[in-house]
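>>> Requesting a structural model of the entry that follows:
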Amino acid sequence: MTMSILLIYVFVFAAVLLAVDAILRYATTRTRSRREINDRLSRLNEGGGDQAETYRQLLKDRSATGGWGKKGVFAWMTRIYRQSGMRLSIQRRILYTIGFIIFGWIAFGFLVGGGALQLVAGPVLGLAVMVLVVMRVRTKRIKKFVEQLPIAIEIIVRSLNAGHPLSTAIALVGREMPDPIGSEFGLLSDQLTFGSELDDAMLNMLDRVGAEELALLAVTVSVQRGTGGNLAEILENLSSMIRDRGVIRAKIKAISAEGRITSVIMAIFPFGLYSMIVTLVPTYFDPVWESGYGTQIVVGLLVIMAFGMLILNRLVRFDF
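Below is the predicted model of the structure:
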């Protein structure tokens, strides 16, 4: 199969996927206003204020009920999807999964060639790309949540200083703050309303979000409930600490920017060079494939590149 035909397949697949996705969006969802910044409040308005039904539906859409167990690959993937905040129906999840598998199969055939290895490695490549996309969405959502968290804590502090109980302060954050923190604190308020303990509800929110800073808030509230003390003052100090942590993270990101860009370039350069050579001289690598060792060479090089990428990632990544 020539390169031009493969490219045609890729473009046709992308066009069909986008078209089907657009049709499904139009058929299964309502047109939402751009000004709707809190998904939970919007659903409450659409559902006539039925708090219990909205709560159950939000948990269902976020895959926060049921699941594949607490351990294993499927549980990990479910947790990553839940923390990404994506709300896709089962049909669309299946559609995207099939689409990424086909994309991986075509991409592997274009880069390495056909054969039995393509049937196995192609779908694995597609699923890996899909997981990376979901993890990217998850990372962006957690980052936005952490940026909003100090403001939410300040709202809670002011509400506590005004004499309101903690549950009322949490509900206020759920009403006043935009997503993602607005809907998450709204779900937390719903759980408290329906009888859950605060510690359990905080742990559930931590599992839905996955932010380390939220764990600090959960521990702070739990310890204060057991030992006593001025919760408003404790939360005010926690808010300042989270802000300082964000400043340090931004400084480290700026300092390591050059190294991170270098690692990305080094990771994609071999694939870009291979694509350019194949485009200019399609028969350049024919001797490699005809030798019978082409697949083994490519697999070995990919394994070496994977180790190299891991080393580069560790060099430019800072944990604090």
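
>>> From now on I want contacts and neighbour counts done on CA atoms only, so please keep to that.
Fine.

>>> Quick check: longest helix in this structure by residues?
helix 116-161 (DSSP state H).

>>> Find the nearest non-adjacent residue to the most centrally placed residue in the chain, please.
The centroid of the chain falls nearest to R138 when counting by C-alpha atoms, centre = their mean (1.8 Å). Sequence neighbours aside, S84 is the residue nearest to R138 in space, at 3.7 Å (criterion: C-alpha to C-alpha, 6 or more residues apart in numbering).

>>> what sits against the one you found?
134-135, 137-139, 141-142, 209 (C-alpha atoms under 8 Å, 6 or more residues apart in numbering).

>>> May I ask which of those residues has the most neighbours?
Neighbour counts for the contacts of S84 (other C-alpha atoms under 10 Å) peak at V209, which has 25 neighbours.

>>> I'd like the structure of this one too, to check against the first:
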Amino acid sequence: MDNLPLLTAGVTLLAGVLAVIGVHLLASGRAQRQALVERMAQGGGLAALPGRRRRFGGVDRRLRGTRLGLRVERRIATTGLDLTAGEYVVYVVAVLVALYFIIGAVFAPFFGGLAVIAGLWGANAFLTWQRVKRTEAFINQLPELTRVLANATQAGLALRTALAMAAEELDDPAGRELGIVADQLAVGRSLDEALGELADRLPSRELVVLVTTLILANRAGGQVVSSLRNLTESLEERKETRREVTTTLSQIKVTAMAVPLLGLGFLLMINGMTPGALDKMTGSVVGQTATVIAFGLYVLGAFLIRRVSRIQV
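Next up, the predicted model:
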């Protein structure tokens, strides 16, 4: 292979990044385990587990002073990931450098630049995917949440107390998000503001309906219990419908992912049959332009497939 040194450097860098992340997670797990053992030895105290040690503190402090850093931090906060903006940016930069060397060595140097652009898009898409994944998990917990709130209000508890109790009983992400709402209410925030921010963090029609129901019931003093009971039944039906739609569209989603991968497979096949063909193809402006157009068409095809198969339930 002509670019074996570049490929070796890229693979080594990527292995180093994965090793750092692995050691980082291992140290965090050991620290939490030790803290848990100490709590159990003390008789199960209520002290919270200390957070893990943050890496790249200097980078994180500099990023917080920029608009980009604040935007990244807000996006990470909506995903529930245990990352700082500095850690995320350093990891992304390391992966982009590794992609440049690896793709440039396997295909051609020009494709390394395209891989960096695709990596930047992928880093943003990863945060979006994590947010959607967390929102979907929260939606799946909504029937249980409304059931807990209905039982608590039927027992005579105030809505604020019912939210705090639900935060303790439910798992993440509902428990964590409701814990944030309960903390905001404890420091004097209004119910409208706290629930409104919850709907902004996890945007979904189901959550908007729940938030609107709770806010209107709190303002007008209506029958919260009966409203929550009816809402629980509706959410259960929507949950089953969403599961059926997801199962039906799974093949289309796989097709949307396979379309760009086929293009990469063809490039590998061409380069294997005629070594150096990709270098010659991207050695001129015409070849580079044609390559960019071809990749754009593949991306457009995948986007259109996903767009056509998107069904709002």
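
>>> quick one on the thing from earlier: corresponding residue for the residue nearest to R138 of the first structure in the second structure?
Counting by TM-score structural alignment, S84 of the first structure corresponds to T79 in the second structure.

>>> now swap in Q296 of the first structure and tell me
By TM-score structural alignment, Q296 of the first structure lines up with T289.

>>> got it, and R243 of the first structure?
Aligned partner of R243 of the first structure by TM-score structural alignment: E236.

>>> just G109 of the first structure next, same as before
Counting by TM-score structural alignment, the partner of G109 of the first structure is G104.

>>> Next: L206 of the first structure.
Per TM-score structural alignment, L206 of the first structure is aligned with A199.

>>> Tell me which residues touch that match, please.
Per C-alpha under 8 Å, 6+ apart, neighbours of A199 of the second structure: 207-208, 211.

>>> try 10 Å
A199 of the second structure makes contact with 193, 205-212 under the criterion C-alpha atoms under 10 Å, 6 or more residues apart in numbering.

>>> Return the member of these nearest to F266 of the second structure.
R205 (41.9 Å; C-alpha to C-alpha).

>>> distance of the closest one from T135 of the second structure?
11 Å (C-alpha to C-alpha, to the nearest Å).

>>> what does E233 of the second structure give?
20 Å.

>>> ok, now L249 of the second structure?
Distance from L249 of the second structure to T135 of the second structure, by C-alpha to C-alpha: 19 Å.

>>> tell me, what's touching R205 and T135 of the second structure both at once?
Contacts common to R205 of the second structure and T135, judged by C-alpha under 10 Å, 6+ apart, are absent.

>>> Alignment lookup: G272 of the first structure to the second structure.
For G272 of the first structure, the residue aligned by TM-score structural alignment is G265.

>>> OK, contacts around that match?
Per C-alpha under 10 Å, 6+ apart, neighbours of G265 of the second structure: N271.

>>> Tell me which residues touch the closest residue to I234 of the first structure other than its chain neighbours, please.
In this structure, I234 of the first structure finds its nearest non-sequential neighbour in T220, 7.7 Å apart by C-alpha to C-alpha, 6+ apart. Residues in contact with T220 of the first structure (C-alpha under 10 Å, 6+ apart) are 214, 231, 234-235, 238.

>>> And what about P50 of the second structure, helix, strand or coil?
Following DSSP: H, G, I helix; E, B strand; the rest coil, the label given to P50 of the second structure is coil.

>>> Identify each buried residue in whichever strand or helix holds V12 of the first structure, please.
Using DSSP states H and E, V12 of the first structure sits within helix 3-28. Residues 13, 17 are the ones in helix 3-28 of the first structure that count as buried (16 or more other C-alpha atoms under 10 Å).
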